Structure formats: C-alpha cells, structure tokens
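Student: based on what follows, work out the 3D shape:
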Amino acid sequence: MVAYSQCEYSGLSPASIEAIEAARGDRKPWTGELARVWRKRGKCPFTPNETAFVLQALSIPTNTNMYLAAGDGLVEIEGLKPTYTNVVTKSALLRGEDLLNMHGNTRAALDYYVLINSDSYVATFFRNMDKMVAAMRAYEGLHNTLFLGRRAYVEMTSKGLDGKELLQALWVAHKEDFSMGRGSALPDCFCETVISLYFLLYMI
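Tutor: Presented below is the predicted three-dimensional model:
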C-alpha cells in the first residue's frame, strides 16, 4: 500500500525505494504542498519502520508472535523484522507450489480467516478489508482491535517530538482515541501474547 499511496517516504533503504518505485510504475508520488496536506490528514499508510516504532510506543513486546497479512515483500520484512522477530507470512506457512497456485481471492480469504480469529488485530491503514475485519470481530465480541493513529503520528513528528517524548505522546493519543469511542480498546498495556498485524502494503 505504501507504493500505491503515492506518498513520499524518507529513511528507507535504497533497496526498499527501488522496490516501491518498481511497484508504482508510472504513478509518481505527490510533491510539495499536496504531499504535505495529504500526509497531515493521515492519508499516508505507515511504513513497516513507522509501524514498529508505534507498536513499541504501545508497549507491545518485541517477541510477540505476528501474522503479517497482505504484505510479504522486501519493504515489510526489512522494516519490521529487525524489531519484531516473530513475524509469520503466507510464504512461510505455505510451500512454494501451494502459494503459487493460490489466486488473489483465496489469499485474501486466508488473511481474513486469520485476522478474525486472532487474539488481537492491529491495522496500519483503514480500507475495505480493515472495515470488514473490524466489523466481524466486533460482531463476534473480539474487541482487541486497534487502528494505528496516522494523523496523530504526523502531528507529533511535525512538532519535533522524537525519542521517549514521541513514544509517550503516541501512547496517550491511542488511549484517548479509545476513551472517546473511536476504537475497540485493547488492555491497558496494549499487550497480548499473540497479535495479528494486518499490513495493507501490497508490495512484491
């Protein structure tokens, strides 16, 4: 999703940038004031690096077991696995031929099944799949669901917050979201032994 958002990203490795540009094709990222406005509104998906940082701000242990849905490419793994080492993807669960023979709808169905049956669910973006998963989890009474605050992250970083100050601010922002009824609250520590992490990052 990072590639298809047409948002500009900094701090990525040359290999990740190359992978994003290859996926974008002729679509060029927004620049100038349009790029700043789009990001300020929280319209840009989190990169895996940003996601890892926010998860740490929410005190989610780095040894948490995670299922990475949708994304299964260089950008996701490069940005997430150095911090969260217990990440499982479809390619790790399925043998090569089985994965190759699985078409797009079946892959999406596998992700959906895992996500609605996981102990916890975290979304880095908010599109159709996220809405369906969140709705089904709410219907089933599975309330350990969290949508990461992209707008809050941009507002805080634009103010120059970083390090421990940014970590604390992100914690407070997510707690306030839930206290104001904008989400299904996770436990106070935001921790579970197993968490399903849904990435809408359709990369290679």
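Student: for the rest of this, base every contact and every neighbour count on C-alpha atoms.
Tutor: OK.
Student: who are the packing partners of the longest helix belonging to the chain?
Tutor: If you go by DSSP state H, the chain has its longest helix at helix 163-179. Applying 3 or more C-alpha pairs under 8 Å, 6 or more residues apart in numbering; DSSP states H and E, one finds that helix 163-179 contacts helix 48-57, helix 150-158.
Student: now these in TSV, with mean neighbour count?
Tutor: Formatted as TSV, the helices and strands packed on helix 163-179 follow (neighbours: other C-alpha atoms under 10 Å):
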stretch	mean neighbour count
helix 48-57	20
helix 150-158	16
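Student: which one of those lies closest to residue 113?
Tutor: Within those, the stretch nearest residue 113 is helix 48-57; the backing value is 22.4 Å (C-alpha to C-alpha).
Student: now do the closest one against helix 150-158, angle only.
Tutor: 90 degrees (axes from the mean of the first three to the mean of the last three C-alpha atoms, to 10 degrees).
Student: I'd like the helices and strands packed on helix 163-179 as JSON lines, with distance to residue 79 appended.
Tutor: Formatted as JSON lines, the helices and strands packed on helix 163-179 follow (distance: least, C-alpha to C-alpha, whole Å):
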{"stretch": "helix 48-57", "distance to residue 79": "5"}
{"stretch": "helix 150-158", "distance to residue 79": "17"}
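Student: and this one, please, so the two structures can be compared:
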Amino acid sequence: MQILPLFSKHKVVHFNKTDARLANNGISLDLQRLRCRVNFQALKFTPQIEALGNKLVHLLRDKGPFMALHLRYEMDMLAFSGCTQGCTAEEAEELKRMRYAFPWWREKEIVSEERRSQGLCPLTPEETSLVLQALGFDKDMQIYIASGEIYGSERRLATLRAAFPRIVKKEMMPDPKELQQFHNHSSQMAALDFMVSIASNTFIPTYDGNMAKLVEGHRRYLGFKRTVLLDRKKLVVLLDLYQNGTPSQNDFEVAVRLAHEKKMGQPSHRRVIVVKPKEEDYFYANPLECLCKQRDCDDLLGPGKRNSSEVSS
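Tutor: Sure, this is the predicted structure:
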C-alpha cells in the first residue's frame, strides 16, 4: 500500500518498531535535513498550548529583552540524580526516600559530592546567581524560570531573586485561570516553557537534559540564537574556590567568562564517538548539516576543522 494517500488522509504516520533513537551520524544529507524540517518546522503543539505560549512570549517581550533560565533544581531531578548540594540533612533524606520508592530506578546509593565534581549535577539557584553575575548579566535582566516547582520553593530562590529582582514564572500571569487547563499535566506545562525558551533573547540551562538539548538545537536552527551552555565541571571548581575566598571576585568573573567564550551556541561540529554512540553529541542539539550550505560546513566553521570533533573511543 502507498504511504502518501494514507498520510494525506490522516496527516500523521506512525512507523512501527521505531521507538529507538535514530543514529546521530552516518546518515544521508537529505535524510538529516528532512529530520530538521520535521522537528523544527512541521511539528506543532496543540492550538491551546500554542495560544497560551504565544501570549506568554508577548507579555515578556512587551517588558523588554528576557532570558529563559532552565533551572533544573526540582525534587525529582535531585532525587534521581542523587544531587543534594545546598540541601539540609532532612531534605537529602527526603530525596533519598523518593529514589528508593521507585523500584525501577536502579541506582539507589549515590555520593552527591562525586556526582557534582564530575559535572553531573544541576547548579543550585545560589550557584546560578553567582554564575549569571560573573557572566555579566545586568541585575535588571528579566528572567523567566522555565521549570517546574523549585525544591525549597521561594526560600531557595531568595538569593537569585535578590541579585535579579525581575524573575518571572508562568504562574505569575495576569490571569492564572488560563493555566488551569494545564495543571496536573507536566508535559503540557513543559511545552509552554519550551515555547518561551525558544523565543527568549538568551537561553541558559543549568543541566543538559533532553529539553535543554532540544531547545539548544532549535535555537541553532533559528540562526544560532544565544544559548549559554554551562560547563558545570569547571564551574563547581571555580565556585568552591570562590566561596572559600579564592580567587578574587574579578578573577572569578574572568575565569567564568573565559570558560564559556566558545559555549554560546556558536556553530560547531558535533562530537562523534564511533564506539559509544549513546555518549556522543545529540543530532537535535546541533543539527549542523541543516545550517550550512557546503557538505563539510566550511562556510560556517572555516576550512580544516571538519574532523576535529571525532573521537574513536
């Protein structure tokens, strides 16, 4: 049977046995570009989500430029990652109980300090405040919190709010009733955050989960909009030194900025790990083949850089 008539009739085609992630590399240029057109142009949210998402964006833009901060300091994120930086002993125990309550979660005993030193923990709201200031963001910057409920609620946002008073959440909309239809539907609330994040002047994720990667790639597709990809492994070292009195504030700021000079969403090749494809860079986070005119992308990256990101093992 021909697929096109079915597609024309139903508008959607579901292919069986395609739930596994598609390969990132080694695919024809035509197919890669088709993936981009489907993901970044054809896929749409429901009319209700689109309408409210667009309204949120317009409300924010009316008040000037804004940053979307994907602050992944949420209870489930902390529980399953085992990250307890900034938590009290009671909170750390609560997070551990949550992790043990889910039999399917294999990793039960996690050393938070080890995980954090490897760059595998989201930054805390307090750490995020220091990093944003070091990167030179003005205190009057409008910041949209693109996440669910922050663990510890307003108490944990106090430091960030003191440094950047213009913090906005979707729950602070003029008419809260408009959000009621999405309550208890976390994926739909996340879709609203996604729309705002795509439209923001600057996007900063404090953890590189699936949503952060999709937003990163979509913003690249829209013309390499500024996306600050935090180097958490370097940052935790700098943050710990700074909070212990070294280096000076000026040296700390210089070090943070130098660490992120090339992490602003600029054109770059994906990292390719031939023997460990699950650990290589995600195609949708950096769909470079869709963004350049030449097959080797020399027009974006300059000549001689095409293999610099390949890792064989």
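Student: TM between them?
Tutor: Superposed pair, TM-score by TM-score structural alignment, normalised by the length of structure 1: 0.72. Supporting alignment: 174 aligned residues with a C-alpha RMSD of 2.7 Å.
Student: and stretch 94-106 of structure 1, how far from the chain's centre?
Tutor: Taking C-alpha atoms, centre = their mean, to the nearest Å, the mean C-alpha location of stretch 94-106 of structure 1 is offset from the chain mean by 23 Å.
Student: quick one on the thing from earlier: what residues in structure 2 pair up with the helix or strand following the longest helix of structure 1?
Tutor: Going down the chain from helix 163-179 of structure 1, the next helix or strand is strand 194-199, by DSSP states H and E. Using TM-score structural alignment, none of the residues of structure 2 align to strand 194-199 of structure 1.
Student: elements contacting strand 194-199 of structure 1?
Tutor: In this structure, strand 194-199 of structure 1 makes packing contacts with strand 65-70, helix 104-116, strand 121-123, judged by 3+ C-alpha pairs under 8 Å, 6+ apart.
Student: out of these, which is the most enclosed?
Tutor: Ranked by mean neighbour count, these are led by strand 121-123 with a mean of 24 (mean count of other C-alpha atoms under 10 Å).
Student: so residue 51 of structure 2 is in which element?
Tutor: Here residue 51 of structure 2 is assigned to helix 47-61, by DSSP H and E.
Student: tell me, that helix lands on which residues of structure 1?
Tutor: When structure 1 is aligned by TM-score structural alignment, helix 47-61 of structure 2 has no counterpart there.
Student: tell me who's in contact with the residue nearest the centre of structure 2.
Tutor: Averaging the C-alpha coordinates of structure 2 gives a centre point, and the residue nearest to it by C-alpha atoms, centre = their mean is residue 212 (1.9 Å). Going by C-alpha atoms under 8 Å, 6 or more residues apart in numbering, residue 212 of structure 2 touches 70, 205.
Student: can you find the partner of it in structure 1?
Tutor: Checking TM-score structural alignment: residue 212 of structure 2 goes with residue 130.
Student: list the buried residues in the strand or helix carrying its match.
Tutor: Using DSSP H and E, residue 130 of structure 1 maps to helix 128-139. Buried residues in helix 128-139 of structure 1, counted by 16 or more other C-alpha atoms under 10 Å: 129-130, 133-134, 136-137.
Student: out of the helices and strands packed on helix 163-179 of structure 1, the one nearest residue 34 of structure 1 is which?
Tutor: When those are compared by C-alpha to C-alpha, helix 150-158 sits nearest residue 34 of structure 1, at 14.8 Å.
Student: what's in contact with that closest one?
Tutor: 39-46, 124, 166, 169-170, 173.
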